[in-house]
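Asks: Below is the sequence, then the predicted model.
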Amino acid sequence: MRLHRNLVFATVDSLDLIFNENKQADKVLKNTLKRDKRWGSRDRSFIAETTYDIVRWKRLYAEIAEVKQPFQRKDLFRLFAVWATLRGIQIPDWPQFEHTPVRRIKGRFDELSKIRKYRESIPDWLDVLGQSELGNQWETEIGALNELADVILRVNTLQATVSQVKNSLFDEDIVTETIDGYPHALRLKERANVFTTEAFQKGWFEVQDASSQLVGALLAPEPGDRVVDACAGAGGKSLHMAALMENKGQIIALDIYGNKLKELKRRAKRNGAHNIETREIDTTKVVKKLINSADRVLIDAPCTGLGVLRRNPDAKWKLQPEFLEEIKKTQQELLRSYSRMVKPGGQMVYATCSILPSENQQQVAAFLEDESGKKFQLKKQKIVLPSESGFDGFYMALLQKESK
């Protein structure tokens, strides 16, 4: 493989913004990839995948390259040289790569691979936390979370069938396969930009990981129900529920961020989902008005996001230990407050994209012990581990409110 100067420089520029200016990787890449109209899909893939790779393995590569943050420009080229050497790519004869110690890189890699925090490229505190919460399972899970995530689509059954989407994408040279146990999911055989396809423009599918698709299925809203999606965000799960409800009944999508709800409205229009109403939580009245009114409530709670590190590798560098303590308090508050919206006999799902028991099973147990949770009973819980499913790590619990 021959390295092209403009692609390598674009990658290094992206890394500079992500590591030194603390910008979000996906937003940085979105801008970088617009830089040169002459870049084809292969060029863009190289920049995106290489950048994400170096972000994912930052600690390991920095240790091998013997560089520390904040990274100078020459340090970023050294990280790139480590990436290329470990992939057997010949380092070009450019001034930026002068004196790259190829043999030493390989030796250091072998040496550091024996130590988990370097091998899996994670901060010390996260390694300690994972071990304390998951024991020996942590080793397996963090390994799985460093693998590249598949691109999974969820077919929007309001507009198309699975076979229609499959055939339409095939006509545009994108090959997909169905996944056992996930009735509306399609997996891409090879990565591709699905957002430019005719099927996407028509609202025939959304990009949504297979594990995330289990959440709406567990809540199982029926046509005619009144459903509250209490932390709707940009609405991936609201859209799924609209399809499950065949556009009948009502979904009230709540969030504290109005800009996310605007994005949901835009997506709902493309999806042909007409039963979603958005409401920004700008005062406590918004929730109060809905007390005891919903057949089903979804609390897709904010969390550490440790289950989706494959998708967001920069999150492990942005996460801080104190954030976990703060978010656990928020999760309890949301359970106490939003559970009030469930009417007698109704159901609620509490879900996170974390694999930590302290954010999951322990939160549900604490809620059921609390005064606010006394009327609820745990019907079912599902722990989705990346190492077992091959998809994102998720937790979901179905709770039933007593009829009286």
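Replies: In hand now; what should we look at? Residues are numbered from 1 along each chain as shown.
Asks: hey, let's count contacts and neighbours off CA atoms from now on
Replies: Noted.
Asks: Which of the helices or strands spans residue 333?
Replies: helix 321-338 (DSSP states H and E).
Asks: whoops, residue 138 was the one
Replies: Residue 138 belongs to helix 137-145, assigned by DSSP H and E.
Asks: For residue 290, which non-adjacent residue is closest in space?
Replies: residue 341 (5.4 Å; CA to CA, 6 or more residues apart in numbering).
Asks: Revised request: answer the last question for residue 33.
Replies: That would be residue 44: by CA to CA, 6+ apart, it lies 6.2 Å from residue 33.
Asks: correct me, but residue 260 touches residue 231?
Replies: No - applying CA atoms under 8 Å as the test, residue 260 and residue 231 come out as separate, 10.3 Å apart.
Asks: So if I had to pick from these two, which one is more boxed in?
Replies: residue 231 (23 against 17; other CA atoms under 10 Å).
Asks: What separation is there between the residue nearest in space to the middle of the chain and residue 354?
Replies: What sits nearest the mean C-alpha location of the chain, by CA atoms, centre = their mean, is residue 308, with 4.3 Å. Counting by CA to CA, to the nearest Å, the gap from residue 308 to residue 354 is 7 Å.
Asks: before we move on, what about residue 131?
Replies: According to CA to CA, residue 131 and residue 354 sit 15 Å apart.
Asks: In terms of neighbours, single out the busier of those two.
Replies: residue 354 (25 against 14).
Asks: What segments of this structure are strands?
Replies: Taking DSSP state E as the test, the strands found in the chain are 152-155, 176-179, 182-188, 205-207, 226-229, 250-255, 276-280, 294-300, 342-352, 376-384, 394-401.
Asks: hang on, the earlier thing: the helix holding residue 333: how far from the chain's middle?
Replies: Counting by CA atoms, centre = their mean, to the nearest Å, helix 321-338 is centred 19 Å from the centre of its parent chain.
Asks: Use this one as the comparison:
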Amino acid sequence: MNIRQLALQIIHDVDVKQAYANIALANMINRNNFSDQDRRFLTELVYGTVKAWGTIDWIMSRYVDRPPAKIPPMIRNILRLGLYQLFFLSKVPPSAACNQAVELAKKYGHPGTVKFVNAVLRSAARNQEKAKYPTKEEDLLRYLALTYFHPEWLVSRWLKRFDSEAVERLLQENNKPPRLSLRTNTLKITREALLVRLAQEGVTCTASDWTPEGIICHELPALASLTSLKEGLFQVQDESSMLVAHVVDPQPGEFVIDACGAPGGKSTHLAALMKNTGRLLSVDLFEHKLAITRENARRLGITCLETLQTDAATLSDQFSGKADRVLVDAPCSGLGVLRRKPDSRWRKTESQLQDLPKLQLSILTGAASCLKPGGVLVYSTCTTEPEENEMVIREFLSIRPDFSLQSAGSRLPSPRQGEFVQLWPHLDFVDGFFISRLKKH
């Protein structure tokens, strides 16, 4: 089994078919019985190459006289994979990186492209100084973007908001693998009992400092092998995401709407806090995502949850003035969770930050009309950008004076100051998340 060839297939699908690297990799691993060593190497090749995409293309430009877009896609990705090994994997001998790339070129190219791949990689192996980055003093923006594998437009945005040391720490944190965190299903087990159970199943884990249900996993066997997962004793969920339901603070017996609910992490958390009583409506545009929500609810033993396929912006047509609480976990740029999706940083554009707030405000406005007087509205995103966060809330309040801002920070399990909650990977060591809370008069 040629691990490099399998890695190339995934990288090519990410490039040409817009596949998601994390999903494509998981599917490949599930279809094959890899050794631990092969699984780790495949993961390193795929995630590393995709995460360093922009930097690798810049390196390629030092040795190739045409832009990557002008190179046939499979050959382009063979070069990316080879250059990643040459420049970023010190344990791979340069000869192995070059020879294996040439073999792949023979399989997917013709004699001319084989010579091309061989010449480019041999030149890069002999003269790596040619691809030396500019220093901080010479070009701070390009230095940070190339060193830490982020698009220049995004680094530039953050440099306008923060000093260079803070930006560098954020970029570094975005490149670290995120910790796996679990949310205890308190309908079935306590966190203390789940910690004992997980230890018996070979998981090294500790309690989260952020939430009373959270557990941080440090070492564990394959997640799917855990009987505690099959029995519905926990849900995989990031710590910052777990905070949202606590800010909503749903009460048993209430009618609660999760307006952008799939695939159900926050919806099932809300249900647990409601003690599986009342009515919880989880809404999404896509039925296949709602199917995952229903499956999660079934596994967790939740019966108060129902799903509805519709546009959240039109919810008030059916539920005007009926809900006690509404959560809008809005579609967003996802710039707070770049460490979880290695390809996403290269898919984002600055123009999205102009288009998304219109959608976010539309959903927020439609969902807000579902609330009774005295009802609670919580708006959250997994992004760090003010256009999608505070500015959306300020715009909403300007058109809905019947709502007022409440302190979201005071509702956290470990309260903090501030009307808004904005979490950062480099400051809080969780996913970047924004949470706000409003009340209808």
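Replies: Everything's here; your move. Since this is a predicted model, take the numbers as computed values, not measurements.
Asks: quick one: TM-score?
Replies: Put the two chains on top of each other and the TM-score (TM-score structural alignment, normalised by the length of structure 1) is 0.90; 396 aligned residues with a CA RMSD of 2.4 Å.
Asks: about what we covered before: okay, buried residues for the helix holding residue 138 of structure 1 please.
Replies: Residues 138, 141, 142, 144, 145 are the ones in helix 137-145 of structure 1 that count as buried (16 or more other CA atoms under 10 Å).
Asks: Once you drop chain neighbours, what's closest to the counterpart of the second one in structure 2?
Replies: Residue pairing (TM-score structural alignment): residue 141 of structure 1 is matched to residue 170 of structure 2. The spatial neighbour of residue 170 of structure 2 that comes closest, neighbours along the chain excluded (CA to CA, 6+ apart), is residue 426 at 4.9 Å.
Asks: Contacts only, for the one you found.
Replies: By CA atoms under 8 Å, 6 or more residues apart in numbering, the contact set of residue 426 of structure 2 is 169, 170, 172, 173.
Asks: Identify the residue of structure 1 aligned to it.
Replies: Going residue by residue (TM-score structural alignment), residue 426 of structure 2 aligns to residue 387.
Asks: what does residue 230 of structure 2 give?
Replies: In structure 1, residue 230 of structure 2 lands on residue 201 (TM-score structural alignment).
Asks: Pretty sure that match sits against residue 195.
Replies: Yes - counting by CA under 8 Å, residue 201 of structure 1 touches residue 195, with 7.4 Å between them.
Asks: Name all residues that make contact with the residue nearest to residue 99 of structure 2 when sequence neighbours are not counted.
Replies: In space, and not counting its chain neighbours, residue 99 of structure 2 is closest to residue 118: 7.9 Å by CA to CA, 6+ apart. With contacts defined as CA under 8 Å, 6+ apart, residue 118 of structure 2 is in contact with 98, 99, 101, 102.
Asks: from these, which would you call buried?
Replies: 98, 99, 101, 102.
Asks: Looking at those residues, which is nearest residue 112 of structure 2?
Replies: Checking these against residue 112 of structure 2 with CA to CA, the nearest one is residue 102 at 11.3 Å.
Asks: Distance of that closest one relative to residue 394 of structure 2?
Replies: Separation of residue 102 of structure 2 from residue 394 of structure 2 (CA to CA): 56 Å.
Asks: go on, residue 91 of structure 2?
Replies: Going from residue 91 of structure 2 to residue 394 of structure 2 by CA to CA gives 52 Å.
Asks: More neighbours: the two, which one.
Replies: residue 394 (12 against 8).
Asks: The more buried one -> structure 1?
Replies: Aligned partner of residue 394 of structure 2 by TM-score structural alignment: residue 365.
Asks: Next, the contact list for residue 300 of structure 1, please.
Replies: 229, 230, 231, 232, 349, 350, 351, 352.
Asks: can I get these in JSON lines with distance to residue 315 of structure 1?
Replies: Shown next, in JSON lines, are those (distance: CA to CA, whole Å):
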{"residue": "229", "distance to residue 315 of structure 1": "25"}
{"residue": "230", "distance to residue 315 of structure 1": "24"}
{"residue": "231", "distance to residue 315 of structure 1": "20"}
{"residue": "232", "distance to residue 315 of structure 1": "21"}
{"residue": "349", "distance to residue 315 of structure 1": "25"}
{"residue": "350", "distance to residue 315 of structure 1": "22"}
{"residue": "351", "distance to residue 315 of structure 1": "19"}
{"residue": "352", "distance to residue 315 of structure 1": "15"}
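Asks: All the helices of the stretch 101-250 of structure 1, residue numbers only.
Replies: 102-112, 116-119, 124-134, 137-145, 162-171, 198-201, 210-219, 236-244 (DSSP state H, counting those that start in this stretch).
Asks: Okay, angle between the fourth one and helix 124-134 too, please.
Replies: In other words, helix 137-145 of structure 1. 120 degrees (axes from the mean of the first three to the mean of the last three CA atoms, to 10 degrees).
Asks: Now do the contacts for the residue of structure 2 most remote from its centre.
Replies: Farthest-out residue of structure 2 from its mean C-alpha position, per CA atoms, centre = their mean: residue 111, at 40.7 Å. By CA under 8 Å, 6+ apart, the contact list for residue 111 of structure 2 is empty.
Asks: Residue in structure 2 paired with residue 58 of structure 1?
Replies: The alignment partner of residue 58 of structure 1 in structure 2, by TM-score structural alignment, is residue 53.
Asks: What count of nearby residues applies to its match?
Replies: 25.
Asks: That one and residue 76 of structure 2: what is the separation?
Replies: Taken as CA to CA, the span from residue 53 of structure 2 to residue 76 of structure 2 is 11 Å.
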